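In: dropping the sequence and predicted coords here.
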Amino acid sequence: MADSPPAAFRLIQQQAACVFASRARIEAALPFHGTDARAAGFAAAAALADFSARVNTEELDGLLIELTHPCHGLTLDALAETTREVVGGLLAASGGQDIGELSNPGTEHWWLTLCETRWFVLAFAPCYPADSPRHAFGSHSTFLLLQPVASFDQHATPRGAVIADEVRQMIRRAYDANGCPYDADLAQQDIEALKFVWPLHLGAAPVLWWQSNT
């Protein structure tokens, strides 16, 4: 039910300074071409369920959801809304709570849980400048990469351990060398939801994507 990531996202993988990105095993749901981000979440739910059933046996690293309409990621506010609506659609389609009914994601113990799997989300979009780790390299699409938490265990040494601080520092130095200052304080703090949608610039306030502005 899933396919290979599109060329536009493979470029993001190749350009990423993260040592794990280029070799990550990523599958993609069918691209979504509409403007209703919640419908995109519903549309990707079957692919997510299939991916979840295989994530451990096949040691998969992520499922990609591509929204091709430019409206989803032209601004940071649009990207925050898109992320909230896609997550809400996935939750509703999987029989879970709607995003508005969840306990506050801005707490240390909150995880996005779908198909009995905990997920980390990385948003890449056209709104990010070239010096951002979430830059889209000219693509008009918005990409949400759902990474199962188990994937972090696969890349830790020994397996199941926390990724070593020296590896984290190496990743930070690699991003700096690529002209993409990496916000290590944001990356290492304990509220995982704050890392889903990054600010546009280093040191800017975290994005509370789960809060509606309407």
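Out: Structure received. Numbers count the residues shown, from 1 in each chain.

In: okay, CA-based contacts and neighbour counts for the rest of this
Out: Fine.

In: assign the residue minimising distance to the centre of the chain to helix, strand or coil.
Out: By CA atoms, centre = their mean, the chain has its centre lying nearest to L122, at 1.8 Å. Secondary structure, DSSP: H, G, I helix; E, B strand; the rest coil: L122 is strand.

In: dump the residue contacts of it.
Out: Going by CA atoms under 8 Å, 6 or more residues apart in numbering, L122 touches 144-147, 195-197.

In: what's the most distant pair in these?
Out: Q147 and V197 (13.8 Å; CA to CA).

In: run through who's touching whatever helix or strand R84 lives in.
Out: Taking DSSP states H and E as the criterion, R84 maps to helix 76-93. Helix 76-93 is contacted by residues 37-42, 44-45, 71-73, 97-100, 114, 123, 125, 127-128, 142, 144, 197, 199-200, 207-212 when judged by CA under 8 Å, 6+ apart.

In: neighbouring contacts of whichever helix or strand comes after that helix?
Out: The C-terminal neighbour of helix 76-93 among helices and strands, as given by DSSP H and E, is strand 112-114. Residues from elsewhere that reach strand 112-114 (CA under 8 Å, 6+ apart): 90-91, 94, 96, 118-120.

In: in ChimeraX, select just the buried ones from the residues you listed.
Out: To isolate the buried members of the contacts of strand 112-114 in ChimeraX, using 16 or more other CA atoms under 10 Å:
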select :90,91,94,96,118,119,120
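
In: tell me the one among the contacts of strand 112-114 nearest to A177.
Out: Among these, and counting by CA to CA, the member closest to A177 is F120, at 25.6 Å.

In: quick one: that closest one from A49, how far?
Out: 16 Å (CA to CA, to the nearest Å).

In: surely F143 forms part of a helix?
Out: No. F143: not assigned to a helix; according to three-state DSSP it is strand.

In: just say helix, strand or coil for the nearest residue to it once chain neighbours are set aside.
Out: In this structure, F143 finds its nearest non-sequential neighbour in E66, 4.7 Å apart by CA to CA, 6 or more residues apart in numbering. Counting by three-state DSSP, the backbone at E66 sits in strand.

In: do P199 as well
Out: P199 - assigned by three-state DSSP - is coil.

In: ok, how many other residues are close to it?
Out: By the criterion of other CA atoms under 10 Å, P199 has 20 neighbours.

In: putting a second one here so we can go through both:
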Amino acid sequence: MALLDTTKIFRLSCLLFFLYTSINITWSSCLSFLALIGSIYFLPFGDHTMNHKEKVMKTKEIVNGLYSKLSKDEEDVKAAEAILGFVTYDVENTDSLDRFERIKVNSNCLFARKAKIWGSPPWKEQLSLEENIYRLIPMFLRFTILCQSQKLDGFLIELPGVKFGNDVMVFASAFRRVLQVLSDHDPAEFYCMDKSYLGKRGWVFEFNKCTFFITTFAPFYPETHPRYAFRCSDCYILFQPEVSFAFHDLPPDSTETNWVNPTNTRDKIRVAFRQAGRGYDVPQSLNFPMSHDMIRPISGADPIIEWWTL
């Protein structure tokens, strides 16, 4: 404050001296005027008694007052929570699951109704198919980590029927694109969609070292078809981790079926579909490629849909 008071006193003195001597223009009046101008332009304004170190300390005080100081561990937790809030959603409470419920409750699969499924987030029309699938990858990855310990049965991806549900080949192409996006971002770097034997026996969809059995449902399938969507207007891709079959005591795959007196779960499911008028052909060989069954043709007489080539 001492410098500020001295500055004010000096400026006031210069002003009074200028007024006193400016009645007649003399050398002294000119000198007093120059002194006044100099005091305005060259002497500092405000409180400059604070040195650089004190200014830094003052700034830190303000910042600490606005933002509470956290430990490194607290900062890491806070950062992780912020990121999770940005990429996660409530996987067990989605519109896609609500709409798929009609298929679940009407399915002839014996454990469909009680299946624990995670759903995809709302589709964003302003984004491409690839961008929409990219958005759900964090939760798909989380699913592969937790599916065994939490006994999860499936991860559901919903595609809008207005775009992909009017033609089986259009849907087949979209199906390939969905799997390609997931495969391209496989954290295990296996990239199953890039294998040369895709479409042949031995190939299975794999992500983060978790293998999946995939079924699809779409509005273009008739009521007599095993992939009938029960008047749902959208398309669905259900990723069932193969480990989930063990949760339901499903026996090993077999080409044989006891149609008259089914005793195991697999035979009961096959009989239930047939009795409902939606029977499906049982593969004649255990070496039947899994990829051939992921998107079934509309008619049993139609050729296999080679979706991986579209």
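Out: Arrived safely. Computed from a predicted model, the values in this text were never measured in an experiment.

In: go ahead and confirm D249 of structure 2 touches T265.
Out: Yes. Using CA atoms under 8 Å, D249 of structure 2 is in contact with T265, at 7.5 Å.

In: pick out whichever of those two has more residues nearby.
Out: Each of D249 of structure 2 and T265 has its neighbours counted (other CA under 10 Å); T265 has more, 16 against 11.

In: is it correct that the more buried one is in contact with A246?
Out: No. Look at T265 of structure 2 against A246 with CA under 8 Å: they stay out of range, at 11.5 Å.

In: circling back to that earlier point, what about the residue nearest to the centre of structure 1, distance to W209 of structure 1?
Out: Relative to W209 of structure 1, L122 of structure 1 is positioned 12 Å away (CA to CA).

In: on that earlier part again, what does the residue nearest to F143 of structure 1 align to in structure 2?
Out: Under the alignment (TM-score structural alignment), E66 of structure 1 pairs with E158 in structure 2.

In: so who does that match touch?
Out: E158 of structure 2 makes contacts with 96, 119-120, 123, 234-237, as judged by CA under 8 Å, 6+ apart.

In: how about A45 of structure 1?
Out: Shown in contact with A45 of structure 1 (CA under 8 Å, 6+ apart): 90, 93-94.

In: let's go with 10 Å and repeat that
Out: By CA atoms under 10 Å, 6 or more residues apart in numbering, the residues touching A45 of structure 1 are 29, 39, 51, 86, 89-94, 114-115.

In: again with M139 of structure 2
Out: Listed by CA under 10 Å, 6+ apart, the contact set of M139 of structure 2 reads 87-91, 118-121, 145, 155.

In: please confirm that it is located within a helix.
Out: Yes. Counting by three-state DSSP, M139 of structure 2 is part of a helix.

In: in structure 1, what residue corresponds to W118 of structure 2?
Out: Using TM-score structural alignment, W118 of structure 2 pairs with E27 in structure 1.

In: and if you look at S13 of structure 2?
Out: Residue correspondence to structure 1 (TM-score structural alignment): S13 of structure 2 is left unmatched.

In: of the contacts of A45 of structure 1, which is the nearest to F20 of structure 1?
Out: Once CA to CA is applied, the member of the contacts of A45 of structure 1 that ends up nearest F20 of structure 1 is F51, at 19.7 Å.

In: quick one: buried residues of stretch 17-34 of structure 1?
Out: For stretch 17-34 of structure 1, burial by neighbour count (16+ other CA under 10 Å) applies to 17-18, 21-22, 25-32.

In: next: stretch 177-184 of structure 1.
Out: Applying 16+ other CA under 10 Å to stretch 177-184 of structure 1 flags 180-183 as buried.

In: give me the stretch of structure 2 that it matches.
Out: Mapped onto structure 2 using TM-score structural alignment, stretch 177-184 of structure 1 covers residues 275-282.

In: on that earlier part again, and the contacts of helix 76-93 of structure 1, which are buried?
Out: For the contacts of helix 76-93 of structure 1, a burial check counting by 16+ other CA under 10 Å picks out 37-42, 44-45, 71-73, 99, 114, 123, 125, 127-128, 142, 144, 197, 199-200, 207-210.

In: before we move on, the earlier item: what span of structure 2 lines up against the helix holding R84 of structure 1?
Out: Helix 76-93 of structure 1 maps onto residues 168-185 of structure 2, going by TM-score structural alignment.

In: ok now that stretch, how far from the chain's centre?
Out: 17 Å (CA atoms, centre = their mean, to the nearest Å).

In: please apply the same query to stretch 109-124 of structure 1.
Out: How far stretch 109-124 of structure 1 lies from its chain's middle: 9 Å, per CA atoms, centre = their mean.

In: and for stretch 61-69 of structure 1?
Out: On CA atoms, centre = their mean, the centre of stretch 61-69 of structure 1 falls 9 Å from that of its chain.

In: what of stretch 131-151 of structure 2?
Out: On the basis of CA atoms, centre = their mean, stretch 131-151 of structure 2 sits 9 Å off its chain's mean C-alpha point.

In: likewise stretch 165-184 of structure 2?
Out: Worked out by CA atoms, centre = their mean, stretch 165-184 of structure 2 lies 18 Å from the chain centre.

In: likewise stretch 56-67 of structure 1?
Out: Centroid separation for stretch 56-67 of structure 1 versus its chain: 11 Å, with CA atoms, centre = their mean.

In: before we move on, the earlier item: now the two most distant members of the contacts of M139 of structure 2.
Out: Longest span within the contacts of M139 of structure 2, CA to CA: P121 and I145, 18.9 Å.

In: alignment lookup: V121 of structure 1 to structure 2.
Out: Per TM-score structural alignment, V121 of structure 1 is aligned with I214.

In: repeat for A136 of structure 1
Out: Matched by TM-score structural alignment, A136 of structure 1 corresponds to A229 in structure 2.

In: what strand or helix carries the counterpart of T309 of structure 2 in structure 1?
Out: Counting by TM-score structural alignment, T309 of structure 2 lines up with Q211 in structure 1. Assigned by DSSP H and E, Q211 of structure 1 belongs to no helix or strand.

In: and the gap between Q211 of structure 1 and D176 of structure 1?
Out: Taking CA to CA as the measure, Q211 of structure 1 falls 31 Å from D176 of structure 1.

In: would P129 of structure 1 count as being in a strand?
Out: No. Counting by three-state DSSP, one finds P129 of structure 1 to be coil, located in no strand.
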